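>>> Next one to model:
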Amino acid sequence: MRHNIHLGVTGLRQTGKTVFLTSLIYQLSELGSKGLSRFEPSGVTLRAATIEHSRDRDKERFPYMGFLKGLREKPPRWPAPTSRESGLVLRFFYENQGARGKVDTVRNWVGLGKSQGTIALHLHDYPGEYLLDAGMHDMTFEEWSSETMDRMANYCPDEAAEYRKAVEAADNRAAANILRSLRTAYARYAQAARRQGLEFIQPAMTLISWNERCDSSDQLPEPTEDELPFVPLPSSSDSEDESDSEIEQLRKQLTASFDKHKKRRVKPFLKRIRKCNNQLVLVDVLRILQNGKHAYNDTRQCIAEILRAYHTAWKPFGGINRALFAATKADHATKNSRSNMSKLLDALVTKAKGQLKGGIRTPESEWFTSIRVTKDAKERDGEKREVLNGTVKGRAEGPLNYLCGKVPPEWPNDENWVFGNPAYAFTEFEPTQLPTIDGSLWPHVNLDRVIWKILEGCF
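Below you'll find the predicted structure:
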């Protein structure tokens, strides 16, 4: 039998999308199912895959070889974050020695015993920020402005107040000057939100390059027109005789830019992700724990927007029909608390799951580590305690034993759960140098379970 799986892989900033894809491609192209313990009891064997170009001309080739080289250098480098769409195809043969009789999609009986076939796994890597703009598809500029202004006031009240002052000071000024001052004020809000670990900052698609400039600069960079083509405006209460004022002229300009963004960026993207019948969304629950309740509420909204985008892209025949959410960086938490990551992830997506309609299956949850960079240890400073052994990010010495945070079984619900609370601090680690010999096993945690869930419908 022949199977085609179109897998969209996404997640918010720094969730490990490129690391996952690099690890997945290496595993399937070099090893097949070797070392994937989840496959053994099922009697499924995967042969090593061939790597092919994607047939989608609008998509760049995922730079796998460059990322592989960086992970093998001394010192090793993490792959660069996802900033644009890319992809490739893995084609491999499978054999199922433990197959049982089942009925396939066209109601034909697949016999008892051995089954075999080929799988073409089409990988589509795209920034999670693209999904955050999908909700604009059904919104007007006025509706978007109202929601954005409310979000600003809720999460960053000081910056929201400054933004309103910039709007109120706009009288008798040229539209270009008004827009320049509003872009600056909105950039201050975006920076403050980012510092709190917030992600839902729109227009997310175009702000990716500005976010990259922020990460590489000590000063707040001024967003360009391409990076911030429109900003929110409060609802107009002007009388008719003021309809030609500069602020109303600006409103017309921003409305046109908003509609252009939907037409040229949002709608084409939704059309492209319809091709991905399976979606994998990576979530960094440890980062949310560190950043506090504002980050939690913000991420819940992000996940709701992601599932809303999937629902918008769904169609009765074909299109998105399955989503898997996975908590990443499990090796950054102590061993006995890692399984709680799945509980936290389930709680995070519960509301959004209940709002799903159409033919999309209820999303599943998993926790894993694509490339393990720590080892479990039981001693620090002569005391017996659960610790992690690794090289801390930014430090030359190592690997050493470090006390690290434990993942609670449920999300905190108290006033002390705020950004920077040491009770929920998790250490960031540098990558470990990977074997330079092709075909060597890479260390991971539960990667086999994630791969199985991606492919299990074929067996």
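>>> Please count neighbours and contacts with C-alpha atoms only from this point.
Will do.
>>> On the three-state scheme, H124 is what?
Classification of H124 using DSSP: H, G, I helix; E, B strand; the rest coil returns strand.
>>> I figured it was touching T82, is that so?
No - in this structure, H124 is not within contact of T82 by Cα atoms under 8 Å, at 11.4 Å.
>>> okay, these two: which has more neighbours?
More neighbours surround H124 than the other of H124 and T82, with 27 against 22 (other Cα atoms under 10 Å).
>>> For the comparison step, fold the sequence that follows:
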Amino acid sequence: MQTSFFQHASVQLSKQKLKTTAARLVNHHVNLAVTGLSGSGKTAFITSLVNQLIEANESAHLPFFSVVRESRLIGVKRDVQPNLTLNRFAYEDAMSKLTQPSPQWPSSTKGISQVRLKIKYKKSQGFSKYLTEDATLTLDITDYPGEWLLDLPLLDMSFLQWSAHCEEELNDPNRNELAQDFFNAVAELDLMAKGDELALQHIAQLYTKYLNDCQAHGYQLLQPGRFILPGELSGAPVLHFFPIASKQLEQQDVDFSNLIKGSNAELLVQRYEHYKTQVVQPFYKEHFKRFDRQVVLVDCLSALNRGFHSYQDLQKALDWLMGSFQYGSSNILNRLFQPKIDKLVFAASKADHITPDQQTNLVKLLESMLHSARKQIQFDGVVTESTAIAAIRASKSGLGQLNGESIPVLQGTSKQGTAITLFPGEVPQHCPEPEFWLQQQFEFPKLSPPVMKAEHVLPHLRMDQILDFLLGDKLL
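A predicted model of the protein is given here:
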């Protein structure tokens, strides 16, 4: 019996070599960063993204995710995460809270966490399709506290420059009022005297209280981020520093080029520089520079609720955030030696808190907020997308009657657990002028998660479109 040419040993060996070469040329790995400031919905987003993928072949509703629509998705499973020193993303805990009889939102991000998924699919095109019918994409998703992200620009700032930045922020009347205890304490500090660690610790605690009070009043451009969420650094001297106003530096004749050894001023500078080199820089090198896809979540509605100062501060914070990432078109060599983010989604979260007719306005509002930062990103060759999403949909839309006319309304559950039906109001396409806020205010609702009953798939808005934008080109 003759052996088929295609079964010959040398042909099989050549075929195996071709498979190996094809595997090296085809990218089967995506590092996804999910970023956003506190309260933007990062934990809910990652929970939903994992849920949609794992349940994609069951009852998930993903009509715009091409690999599902074309029936090419074989299956998705969670795998051991690559960095064993990071927290495991608490997907099971989040799902437990969401599926209990009185559902609760997942706990917010307190530190770095990670999840790895293996996505097995049938190939649709390309040379490698003829070598093997299916492939597996590894997806690593990393979650960070939003507060830590704002520290990255400090790497390019000296202590004096950072103090000048903070002083500019403190000129805001609301911030200034919140900082009075800090002002009073730091004014008594002799910068040229021998270093007093207890005094520095006390003043740093007052500065931390000021930052937390600012966050409670809707401000988001707050540094250093570890002061708000210290993690394992809680109580460490590396967090016992604070900015000094230029007037105090002049009054005490502080010369930063020739600081007195062991003085309070020298200790402040040393701790600031140590914070940059030992806390911020490793965080950047170990994590941020390896990402190649990114989602930036923005809670525009909460900023509108809090007022003009909160909206403006969020916009400034996003500008800072965008300058901290490496952007640029990716190719094989870049991916191997210097990964860069080449696809970026800007997502206005909590789109289910407004009626469907207002979601277009929400996207336009987001785009107006990101206008300056986005121009540079697009110039660098990054493919960007703006959208409005609800990672976990908490409302249903419908029509109600007002003065004999039909109006769009939402039905959901309030934070107190009562059923509500309301028209949340119109969303502006851009930030209203300051005068507007003196006469009117926004009151977009805060909703509880939906009751899941026996379902396993989280309801959502546009998560399938997000998945297709981020992964569709890797699943061909």
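>>> Go through structure 2 and flag its longest helix.
Selection of the longest helix in structure 2 by residue count, based on DSSP state H, yields helix 197-216.
>>> Return the set of buried residues in it.
199-212, 214-215 (16 or more other Cα atoms under 10 Å).
>>> Just flag the most distant two among those residues.
Spanning the widest gap among these are A199 and Q215, at 24.6 Å by Cα to Cα.
>>> Tell me which stretches of the stretch 151-300 of structure 2 form strands.
Under the criterion DSSP state E, counting those that start in this stretch, the stretch 151-300 of structure 2 contains strands at 293-298.
>>> Span of stretch 467-476 of structure 2 from start to end?
In stretch 467-476 of structure 2, first residue to last residue: 13 Å (Cα to Cα, to the nearest Å).
>>> If you count neighbours, what's buried in it?
Going by neighbour count (16+ other Cα under 10 Å), the buried part of stretch 467-476 of structure 2 is 467-471, 474-476.
>>> With stretch 327-341 of structure 2 instead?
Across stretch 327-341 of structure 2, burial judged by 16+ other Cα under 10 Å covers 327-330, 335, 339-341.
>>> now those in a markdown table, with secondary structure and distance to K17 of structure 2?
Shown next, in a markdown table, are these (DSSP: H, G, I helix; E, B strand; the rest coil; distance: Cα to Cα, whole Å):
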| residue | secondary structure | distance to K17 of structure 2 |
| --- | --- | --- |
| Y327 | strand | 34 |
| G328 | coil | 32 |
| S329 | coil | 29 |
| S330 | coil | 26 |
| R335 | helix | 22 |
| P339 | coil | 26 |
| K340 | coil | 29 |
| I341 | strand | 31 |
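>>> Tell me the one of those nearest Q376 of structure 2?
Among those, and counting by Cα to Cα, the member closest to Q376 of structure 2 is Y327, at 9.5 Å.
>>> What separation is there between that closest one and R374 of structure 2?
Taking Cα to Cα as the measure, Y327 of structure 2 falls 11 Å from R374 of structure 2.
>>> likewise A33 of structure 2?
Distance of A33 of structure 2 to R374 of structure 2, given as Cα to Cα: 17 Å.
>>> One more: D255 of structure 2?
Relative to R374 of structure 2, D255 of structure 2 is positioned 40 Å away (Cα to Cα).
>>> These two - which one has more neighbours?
It is R374, of D255 of structure 2 and R374, that has more neighbours when counted by other Cα under 10 Å, with 18 against 12.
>>> Helix or strand for T360 of structure 2, just tell me which one.
Assigned by DSSP states H and E, T360 of structure 2 belongs to helix 359-369.
>>> Which residue numbers in structure 1 does that helix align to?
Counting by TM-score structural alignment, helix 359-369 of structure 2 falls onto residues 338-348 of structure 1.
>>> sorry, back to before: dump the buried residues of stretch 327-341 of structure 2 to TSV, plus distance to G398 of structure 2.
Formatted as TSV, the buried residues of stretch 327-341 of structure 2 follow (distance: Cα to Cα, whole Å):
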residue	distance to G398 of structure 2
Y327	41
G328	43
S329	43
S330	44
R335	47
P339	45
K340	43
I341	39
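>>> farthest pair in the residues you listed?
Y327 and R335 (12.2 Å).
>>> any idea how far Q114 of structure 2 is from the residue nearest the centre of structure 2?
Nearest residue to the geometric centre of structure 2 (Cα atoms, centre = their mean): T35, 1.4 Å. Using Cα to Cα, we find T35 of structure 2 at a distance of 13 Å from Q114 of structure 2.
>>> Repeat that for V269 of structure 2.
Between V269 of structure 2 and Q114 of structure 2 the computed distance is 33 Å (Cα to Cα).
>>> between those two, which one's more packed in?
Q114 (22 against 19).
>>> Just confirm that one contacts R88, I think it does.
Yes - with contact defined as Cα under 8 Å, Q114 of structure 2 counts as touching R88 (5.5 Å).
>>> shared neighbours, those two?
Common contacts of Q114 of structure 2 and R88 (Cα atoms under 8 Å, 6 or more residues apart in numbering): Q81.
>>> tell me the contacts of the counterpart of L170 of structure 2 in structure 1?
Mapped onto structure 1 by TM-score structural alignment, L170 of structure 2 lines up with M152. For M152 of structure 1, the contact set (Cα under 8 Å, 6+ apart) comprises 159-160, 189.
>>> And those residues, which is closest to D133 of structure 1?
Nearest to D133 of structure 1 among the contacts of M152 of structure 1 is Y189, at 17.8 Å by Cα to Cα.
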